[in-house]
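Student: Quick one, fold the following:
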Amino acid sequence: MEEKEPIYLLKRGKKGLLQLIFSRIGIALVFLLLQVLLLVALFEYVSNNYVHVFYGGAIVVTVFGYMFLLNSRSDSSVKLTWMVLFTVLPIIGIFLYFYMQLEIGHRLEKRRLVRLNEESSQLIETEPQLMEKIQEEKDLLGVATFVGATGPYPVYENTNLTYYPTGEDKFLDLMEELRRAESFIFMEYFIVGEGKMWGSILDILIEKAKEGVEIRFLYDGFNEFSLLPHSYPKKLEALGIKCKIFAPIRPFVSTVYNFRDHRKICVIDGKVAFTGGINLADEYINEIERFGYWKDTAIKIKGRAVDSFTLMFLQMWALDDGVLDVENWLNRPQEVIQEAGHVIPYGDIPLDGDRVGEFVYLDILNKATEYVHIMTPYLILDGEMESAIYMAAKRGVDVTIILPHIPDKAYAFALAKSHYRTLIEAGVHIYEFTPGFVHAKVFVSDNSKATVGTVNLDYRSFYHHFECGIYMEKVAVIPTIEEDFQKTLAQSQRITLEDVKNESVLMKIMGWTLKVFAPLM
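Tutor: Below is the predicted model of the structure:
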């Protein structure tokens, strides 16, 4: 008997060069290029025909730009990058900076987010008796106060947590939880790729849709470049799965393309939620090999805290039309859970300037007394984060960072290495995971605090991506997270100052050069 072939993403084949050129993406890129060329031509015309006015205006605009920049709220490293651009490209740099400040293309998005946050502010809240209880827990209260002021992110107790040290572990449990779904499944992911992982999940989603389960699937528009066709949402709709694309590629110049949905969220029946670094593609479960062994992590949440992830998803789902549909999805009955500790699920929205993901990391670093153990794929630090890591190590905290030994991006590897000397000299222990690539985003500290989520240690996560995570204090899963860190550390090689000195000249030059422009990458 012939074995049934899985659906595997409604197979579409590899996109050739001609197919890409004449596709919707190709046409959009052509229109974007034409708009850029038109701006360049206008710039050339003005500079050639009105030379005195042009250069006089350039001086005035550059001085004004410096004054505006120095008085902005930007991080010092971000300011330095723009100052270099202002100096080297006085007109183009100024134009680019103010173009970004004008928020062309995402002003409507920003207004909708503000309104959606306001509408959501009282839908879920920290229970009054719990808020009274944590008044004496100053560390938790500080995080709760800051994070709670940026959106509907309450504190929860009695939360059951399961930590997954690999993508394979998460995948198997996710499949089981999806099969148990009775009411709804909400999924929001940054990367979706053809293969066993997504194909197997898709088979389950199709069956569940036939059973009457509400399925909603949201993915980032950059998948249109190489992974999914523009028509993919319609194909899923035909199978009973509601689907939306976040920030699809359109043929107009806009700053909206700089903001991506980097979240990984799955919510099932309002009772179970998953988040972490794991996307829906086969490298995440080591079904295929790209950069050696792929080390990633995730976490499963059960209990009332799942409401926060449900609401995060529904806010993003409503971003295109502004209609927040929560009536049937929040405050659903929960099983009785008795667990120690507290958690705060949080989201990070790049349009509000609050940098919640970075704040959570900074708070852990600044309050640590014994250790902070970190797993991250990238080390592209702004001034605040570098100073926090530096000072934690200087005051005697064991700060240990595990990074990939086999990178996915050469430029990111070079930028990470540009920080090695400063951090190692301060006492930071830096290791590289020798079997392959670390994609985990994990902080664990002092046997009492941890966070697992989607936030990388880089500018894109801190400033430009929609992110999420869960902050944990004194919960039962923290020793498991630390145990996984130690197991990963045992497979990693320590980087010494001698290693830094022996690094290739090309890698050093690349790191030094790119570091100047890191905030724009």
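
Student: When you work out contacts or count neighbours from here on, use the C-alpha atoms and nothing else.
Tutor: OK.

Student: all strands of the stretch 351-500 of the chain, in order?
Tutor: In chain order, the stretch 351-500 of the chain shows strands spanning 371-375, 398-404, 429-433, 436-438, 442-445, 449-453, 465-473, 492-495, with DSSP state E, counting those that start in this stretch as the criterion.

Student: got the angle for the longest one vs strand 449-453?
Tutor: Angle between the axes of strand 465-473 and strand 449-453 is 150 degrees (criterion: axes from the mean of the first three to the mean of the last three CA atoms, to 10 degrees).

Student: and strand 465-473, how far from the chain's centre?
Tutor: Averaging C-alpha positions (CA atoms, centre = their mean, to the nearest Å) puts strand 465-473 9 Å from its chain's average.

Student: Just name whatever secondary elements that strand is in contact with.
Tutor: With contacts defined as 3 or more CA pairs under 8 Å, 6 or more residues apart in numbering; DSSP states H and E, strand 465-473 has these neighbours: strand 260-261, strand 272-276, strand 342-348, helix 356-367, strand 449-453.

Student: one step back: Throw the strands of the stretch 351-500 of the chain into a markdown table and include distance to Val53, thanks.
Tutor: What follows is these, written out as a markdown table (distance: least, CA to CA, whole Å):
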| stretch | distance to Val53 |
| --- | --- |
| strand 371-375 | 53 |
| strand 398-404 | 51 |
| strand 429-433 | 53 |
| strand 436-438 | 53 |
| strand 442-445 | 54 |
| strand 449-453 | 52 |
| strand 465-473 | 39 |
| strand 492-495 | 54 |
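
Student: structure for this one too, so we can compare:
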Amino acid sequence: MHLLDKSRRGFLRGIFSRSTVIAILLIIQILFLSASFVWLEQYRFWLELLERALAIVVVLYLVNSEMDALSRVTWLILVMIFPLLGSLFLFYTKFDWGYRELKQRINHLINNSSPYLQDDETILADLKDITSTTYHLVQYFNRSSGNFPVYQKTEVTYFPIGEDFFAELKQQLLKAEKYIFMEFFIIAEGMMWGEILSILEKKVEEGVEVRVLYDGMIEFSTLSFDYTERLAKIGIKAKAFSPISPFISTYYNYRDHRKIVVIDGEVAFTGGINLADEYINQIDRFGHWKDTGLMLEGEAVDSFLIMFLQMWSITEKEMVVSPYLGNHEHLPESDGYVIPYGDSPMDTDKVGENVYIDILNHAKEYVYIMTPYLILDSEMEHAIRFAAERGVDVKIIMPGIPDKQIPYALAKTYYGALMKSGVKIYEYTPGFVHAKVFVSDSAKAVVGTINLDYRSLYHHFECAAYLYKVKAIADIYKDYLQTLSQCQEITKETLEARPPLQKVVGMVTRAIAPLL
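Tutor: Below you'll find the predicted structure:
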């Protein structure tokens, strides 16, 4: 009887949960829109005239737009098949409905952050004498909407696996004296988050300020809708970025994919690792989970602090920065340069993609890449192929066991053209690669959250650290070679031998890749 009552209570909670209510209201809105189109059938003649007029307008708009070539083709296909619906959908996505206020707020916060993100002229002068390519990349960062400075006195530690990242993160959290700020795309209840939460609760009792920011989408998957209130009860300030509501909006297309931890303004973490047990191989979802991360100590922590505060302050009256800046009294000596940076879908700067392309365009010997997804726009595909055609050794490590079958099938449609240009593609046979890593010429590297797909490059809030001539690059290179030893190279024969259904799915989804 007790088990029956428990089951009934669980069923009722599911029926009356926030997720269920939102799903029902969304379905009602979709049914209403569908009914509207049925009702409009009586005006078919006028609708056909409207469709043709809209199609002409859309074609003219797309031809003159700044979209990449594949996005324009995708929209043209959609409008060709569904003239009225496709045209209205395009206008809906381009008119900023649902996120105009968010866009204005973020731009305001970025502008207010500029006094805290200024380059040291001495560092710039030294960098200009050493290298023209990285110096000019810094110039680009200064002109981009985020304004990300270059730092020198920063120690960088690279973590080749989630377990190492987790162990060091716990040690640093225990050392916190003033504050702990955490921002993650995914937080899931389990061993990893449980141990971290225990530390955070202890730190709150010691008087440390703790803030936790996570993406609102996970309220549908890994956390309850009232999780921020649950954390508040133990003294943790928490927010869900862009929580899902019952109203259809393009707002929900833009997710907070960043992974940032800032402790006392002195230590920062970033990388591909979320706070869920699969990231430390505590549970097995897609074989062995390969991920990477960075720890920064020193001046460069300031940029990650600002990035966190910008996202946190979206729903605040003002952004308070000064009390949280690190003192940097005992700065580590470093012979290299570090540039933490972010990317936002609220502007026209494709910062994440441009940094990757810059590395590819200036590589002389090699560019080694790890990425879980490979859904490329025309600019990125051209940069990768051109680097290989110039004689640069370009290698890409992809998952051997995918987490999503459709993106996996889609990725394989790019393999042939890349391989034809000389790019070597490998799959990690033990499992899933979630790392986002570029390393080039033993001098440059990027580790962060930015995947090689449309969602990361166009639709998500992202972050990463660009490294130039820091010691940790040798560790990244070593890890890449170690990972490569566990991979199988893709050949023309193995590519052609993939299942027919996978080929068909890849070909079909390629046409709508920018919308995935």
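
Student: TM-score for the pair, please.
Tutor: The TM-score (TM-score structural alignment, normalised by the length of the second structure) is 0.96; 508 aligned residues with a CA RMSD of 1.4 Å.

Student: about what we covered before: so which of the strands of the stretch 351-500 of the first structure is nearest Leu324 of the first structure?
Tutor: With CA to CA as the criterion, Leu324 of the first structure lies closest to strand 465-473 of the strands of the stretch 351-500 of the first structure, at 17.8 Å.

Student: Would you agree Gly506 of the second structure falls within a helix?
Tutor: Yes - the assignment for Gly506 of the second structure (DSSP: H, G, I helix; E, B strand; the rest coil) places it in a helix.

Student: how about it, what's its partner in the first structure?
Tutor: Counting by TM-score structural alignment, Gly506 of the second structure lines up with Gly511 in the first structure.

Student: Show the contacting residues for its match.
Tutor: Contacts were defined as CA atoms under 8 Å, 6 or more residues apart in numbering; by that measure Gly511 of the first structure touches 411, 414-418.

Student: Tell me the one of those nearest Ile337 of the first structure?
Tutor: The closest of the contacts of Gly511 of the first structure, once distances to Ile337 of the first structure are taken by CA to CA, is Ala416, at 41.8 Å.

Student: Tell me if I'm right that the closest one and Tyr378 touch.
Tutor: Yes - under the criterion of CA atoms under 8 Å, Ala416 of the first structure is in contact with Tyr378, at a separation of 6.4 Å.

Student: Could you check which of these two is surrounded by more residues?
Tutor: Between Ala416 of the first structure and Tyr378, counting by other CA atoms under 10 Å, Tyr378 is the more crowded of the two (25 against 20).

Student: What count of nearby residues applies to the closest residue in space to that one that isn't next to it in sequence?
Tutor: On the basis of CA to CA, 6 or more residues apart in numbering, the spatially nearest residue to Tyr378 of the first structure that is not a chain neighbour turns out to be Leu457, at 5.7 Å. Using other CA under 10 Å, the number of residues around Leu457 of the first structure comes to 23.

Student: Leu457 of the first structure -> the second structure?
Tutor: Taking TM-score structural alignment, the alignment pairs Leu457 of the first structure with Leu452 from the second structure.

Student: What of His405 of the first structure?
Tutor: In the second structure, the residue matched to His405 of the first structure (TM-score structural alignment) is Gly400.

Student: how about Glu237 of the first structure, what does it touch?
Tutor: When contacts are counted by CA under 8 Å, 6+ apart, Glu237 of the first structure is found next to Cys243.

Student: now swap in Glu121 of the second structure and tell me
Tutor: For Glu121 of the second structure, no contacting residues are found, by CA under 8 Å, 6+ apart.

Student: roughly how far apart are the match of Gly506 of the second structure and His419 of the first structure?
Tutor: Taking CA to CA, to the nearest Å as the criterion, Gly511 of the first structure is separated from His419 of the first structure by 9 Å.

Student: Can you tell me which of the strands of the stretch 351-500 of the first structure is nearest to Gly57 of the first structure?
Tutor: Using CA to CA as the criterion, the shortest distance between Gly57 of the first structure and these is 34.9 Å, found for strand 465-473.

Student: rewinding a little: of the strands of the stretch 351-500 of the first structure, which approaches Gly93 of the first structure most closely?
Tutor: Scanning those with CA to CA as the criterion, the closest one proves to be strand 465-473, at 22.9 Å.
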